[in-house]
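Student: Build me a model from this:
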Amino acid sequence: MSTTPRKPWPYPLRRAMQALPLIVVIAVSNFFWLRLAPGDLADVIAGEAGAATPEYMAELRRQFGTDQPLAIQFAAYLKRLAHFDLGWSFRYNESVVHLILERLPATALLLVSALVIALVIGCAAGTLAAVSRWRALDVAVSVISTLGFATPLFWLGLMLMVLFSAHLHWLPSGGMTTLGAATHGWAYIGDVATHMAMPVFCLAAYYLAIYARLMRASVLEVAGLDFVRTARAKGVSRFRTVLSHVVPNALLPIVTMSALQFGTLLSGSVAIETVFSWPGLGQLALDAVSSRDLNLLLGILFVSSLLVLAVNLLADLAYGWFDPRIEVER
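Tutor: The predicted structure follows:
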């Protein structure tokens, strides 16, 4: 009796299923790690009020659910996650999902813009540096990338603010839009673009330096492989060889690095959003930490973890596009 073999699930779906245990581990770890921090939202409210009676503190903890045993709180947390419910922010008196969805577009705009700029300019600079090895352009790229790698993001942001906002008055010092300006269409897009110029450049500078150095080393390594020498021996021009053979293969380490560093990029946005008063998830997370709003902080950490896992999945799928020899459908 012959049996027809079952068709395997698509690769993206299999990877998503493999990530489910990791998501559970992340959710459990975040819950218990945050419970190790001293204080809660009731302590913050009492401190802001100046004083509070023990009865008032007990009533606050009863409303917030922090008076229950840790096991019961953990069971309630897992039940909410099973129903895709991230809980309620007692600090903002709003749903955590609503707060995250309200701030997520601003953070996504900042991160995507910075990542695209860092990848495009960094890869182009690294390729040019490798092609002109040990020449003036290579030295210039190496010096600038070293400075970008060593400069603290918050210091660079403050210096940009002092130069372009305080002295030159070219760019706004903070926020996402001009307060009180009822702009629409292209005027609104231009207003947002001027506000995001400094934070995007500041966030992209560090990663641009990393990608430039990595791309230079990767191009030099690929340029010495046999298939590149074969292409040159067949009469293919140097420009076409670099563009068609060297660069696509040299981009594989860049894809890996960008996926691994997306979490670092997301955490770096906290400092940038704080310096430039950018209304994104980073500033919301900082407010949640200072106010001990654990439900909101747990929701932000959980959503951030999902974003990092999604970016790593996209990086795996991108391997097959850059190098057809890699089979992602096996």
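
Student: Only C-alpha atoms from now on, for both contacts and neighbour counts.
Tutor: Will do.

Student: Check the offset of the one helix or strand L22 maps to from the chain's centre.
Tutor: Using DSSP states H and E, the element containing L22 is helix 11-35. Remark: helix 11-35 is offset 18 Å from the chain centroid, using Cα atoms, centre = their mean, to the nearest Å.

Student: Now do that helix: everything it contacts.
Tutor: Residues outside helix 11-35 that contact it (Cα atoms under 8 Å, 6 or more residues apart in numbering) are 74, 294, 298, 301-302, 305-306, 309, 313, 317, 328-330.

Student: Is the residue nearest to F149 when sequence neighbours are not counted part of a helix or strand, or is it coil?
Tutor: Once flanking residues are discounted, F149 sits nearest to Y206: 5.1 Å by Cα to Cα, 6 or more residues apart in numbering. Three-state call for Y206 (DSSP: H, G, I helix; E, B strand; the rest coil): helix.

Student: And Y206, how close does it get to T151?
Tutor: 8 Å (Cα to Cα, to the nearest Å).

Student: The structure of the following sequence is requested for comparison with the preceding one:
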Amino acid sequence: MTRFLLRRLGLMLLLLFGVSVLVFFLFALMPGDYFSSNRQLTPQRLAELRALYGLDQPVIVRYVIWLGHALQGDFGYSLVYNRPVTEVIAPLIKNSFLVAFAAFALTWVIAVVTGVLAATRQYSLFDRIVTILLFASLSIPSFFLGLLMIKVFAVDLQWLPTGGMLDTASSSTGIERMGEIARHMVMPVAILTFLGAGSLTRYFRSGMLEQLRSDFVRTARAKGLSERAVVFSHALRNALLPAITLLAFELPGLFSGAIITEQIFNWPGVGRIQLESVQTRDYEVLMTITLLLAALTIVGSFLADILYAVADPRVRLVDQVRGA
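Tutor: A predicted model of the protein is given here:
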């Protein structure tokens, strides 16, 4: 198991290095930059500013310099905000993670429970309702659903705030502040959960249906095991294996969906600043956020490998045979 983890960790670091090279060169070769978008600058002043920030150097030299600083935790300087990139996005990352992890946890809980119940009650009214909701979650645009929720729950019923992270001119602290943030999180988390649970529930439902028809499940029933033990101890464990591979894409997918959601609900996260960076050509910020999403994908893949090896001993056995 130790050899398996070390091998996967080394591959993760190698992938992260390759992604950093690809992302840096792609952004470096994009036409224009922050200074070239300012038409009031003379060609001489534009050349001076590009030389001052090292933008006139070869791409390889710029990457080596950037990599050396990145290994020390310095990901560049935002020309729009006149601050280091880490200072700009650090508080926003915390806010985005707050919504993303809440939606991630709810998505998996709802998908597992709903998928199991729909599979064990195939063609029932509950299964038909779940199927309709699955197609709805895959079809309804997030911006339309967000605006509809604001109209119903914030404007008409006035149960929830229209947006933001805190109430206007709020001075709450402690538990009161946590409750205020939780109220503002309800609609963004609900949308991300609804959109994410749809596809994941479909995987769990189809996986459970396949496992419930397998020979080992029929054998377990023939031995006299209860239906609860057959479903949760035998079928569900095997149905979880294909879904584990989706773990690498779930968390970055939530952040990608949060870009639109944060705009709709005015949530102070990385999604909003990512869109602003595209418009202002603040490539240092945009590149750092892109690398963050890539790192989340790689880390998610690493965690999926570990969970897959824990859930299925055959993976560890094959790895040991190859390493022998």
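
Student: any idea which element the equivalent of F216 of the second structure over in the first structure lies in?
Tutor: Mapped onto the first structure by TM-score structural alignment, F216 of the second structure lines up with F227. With secondary structure defined by DSSP H and E, F227 of the first structure is part of helix 226-233.

Student: can you give me the helices in the stretch 1-150 of the first structure?
Tutor: For the stretch 1-150 of the first structure, helices defined by DSSP state H, counting those that start in this stretch occupy the ranges 11-35, 41-49, 54-64, 70-82, 96-131, 136-150.

Student: okay if I get these as JSON lines plus mean neighbour count?
Tutor: Formatted as JSON lines, the helices of the stretch 1-150 of the first structure follow (neighbours: other Cα atoms under 10 Å):
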{"stretch": "helix 11-35", "mean neighbour count": "13"}
{"stretch": "helix 41-49", "mean neighbour count": "16"}
{"stretch": "helix 54-64", "mean neighbour count": "14"}
{"stretch": "helix 70-82", "mean neighbour count": "14"}
{"stretch": "helix 96-131", "mean neighbour count": "19"}
{"stretch": "helix 136-150", "mean neighbour count": "16"}
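
Student: give me every residue that touches the closest residue to R205 of the second structure other than its chain neighbours.
Tutor: Leaving aside its sequence neighbours, R205 of the second structure sits nearest to G115 (Cα to Cα, 6+ apart; 4.3 Å). G115 of the second structure makes contact with T201, R202, Y203, F204, R205, M208 under the criterion Cα under 8 Å, 6+ apart.

Student: Columns neighbour count and secondary structure on top of those residues, output as JSON lines?
Tutor: JSON lines is the format used below for those (neighbours: other Cα atoms under 10 Å; DSSP: H, G, I helix; E, B strand; the rest coil):
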{"residue": "T201", "neighbour count": "26", "secondary structure": "helix"}
{"residue": "R202", "neighbour count": "21", "secondary structure": "helix"}
{"residue": "Y203", "neighbour count": "20", "secondary structure": "helix"}
{"residue": "F204", "neighbour count": "26", "secondary structure": "helix"}
{"residue": "R205", "neighbour count": "26", "secondary structure": "helix"}
{"residue": "M208", "neighbour count": "26", "secondary structure": "helix"}
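
Student: Show me what V275 of the first structure lines up with in the second structure.
Tutor: Match for V275 of the first structure (TM-score structural alignment): I264.

Student: quick one: its match is in a strand?
Tutor: No - per three-state DSSP, I264 of the second structure lies outside any strand segment and is helix.

Student: That one contacts F143, correct?
Tutor: Yes - between I264 of the second structure and F143 there is a contact under Cα atoms under 8 Å: 6.8 Å.

Student: Have a look at those two and say which one is more surrounded.
Tutor: Just comparing I264 of the second structure and F143: by other Cα atoms under 10 Å the higher neighbour count belongs to I264, 21 against 15.

Student: from the contacts of helix 11-35 of the first structure, which is closest to S267 of the first structure?
Tutor: L301 (10.3 Å; Cα to Cα).

Student: Can you check which part of the second structure the helix holding L22 of the first structure sits on?
Tutor: Aligned using TM-score structural alignment, helix 11-35 of the first structure spans residues 4-28 in the second structure.

Student: after superposition, how close is that stretch to the first structure?
Tutor: By mean Cα distance after the TM-score superposition for the first structure, the fitted stretch 4-28 of the second structure averages 1.8 Å away from its aligned residues in the first structure.

Student: Now do the same for T290 of the second structure: its match in the first structure.
Tutor: Matched across to the first structure, T290 of the second structure falls on L301, judged by TM-score structural alignment.

Student: how close does its match get to V96 of the first structure?
Tutor: 12 Å.

Student: Check I26 of the first structure too.
Tutor: 18 Å.

Student: follow-up on the earlier one: which secondary structure element contains the match of T290 of the second structure?
Tutor: Here L301 of the first structure, judged by DSSP H and E, is contained in helix 294-322.

Student: I'd like to know which elements that helix is packed against.
Tutor: helix 11-35, strand 88-89, helix 96-131, helix 247-260, helix 262-275, helix 281-290 (3 or more Cα pairs under 8 Å, 6 or more residues apart in numbering; DSSP states H and E).

Student: JSON lines please, covering these and showing distance to F201 of the first structure.
Tutor: Shown next, in JSON lines, are these (distance: least, Cα to Cα, whole Å):
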{"stretch": "helix 11-35", "distance to F201 of the first structure": "31"}
{"stretch": "strand 88-89", "distance to F201 of the first structure": "33"}
{"stretch": "helix 96-131", "distance to F201 of the first structure": "7"}
{"stretch": "helix 247-260", "distance to F201 of the first structure": "17"}
{"stretch": "helix 262-275", "distance to F201 of the first structure": "10"}
{"stretch": "helix 281-290", "distance to F201 of the first structure": "17"}
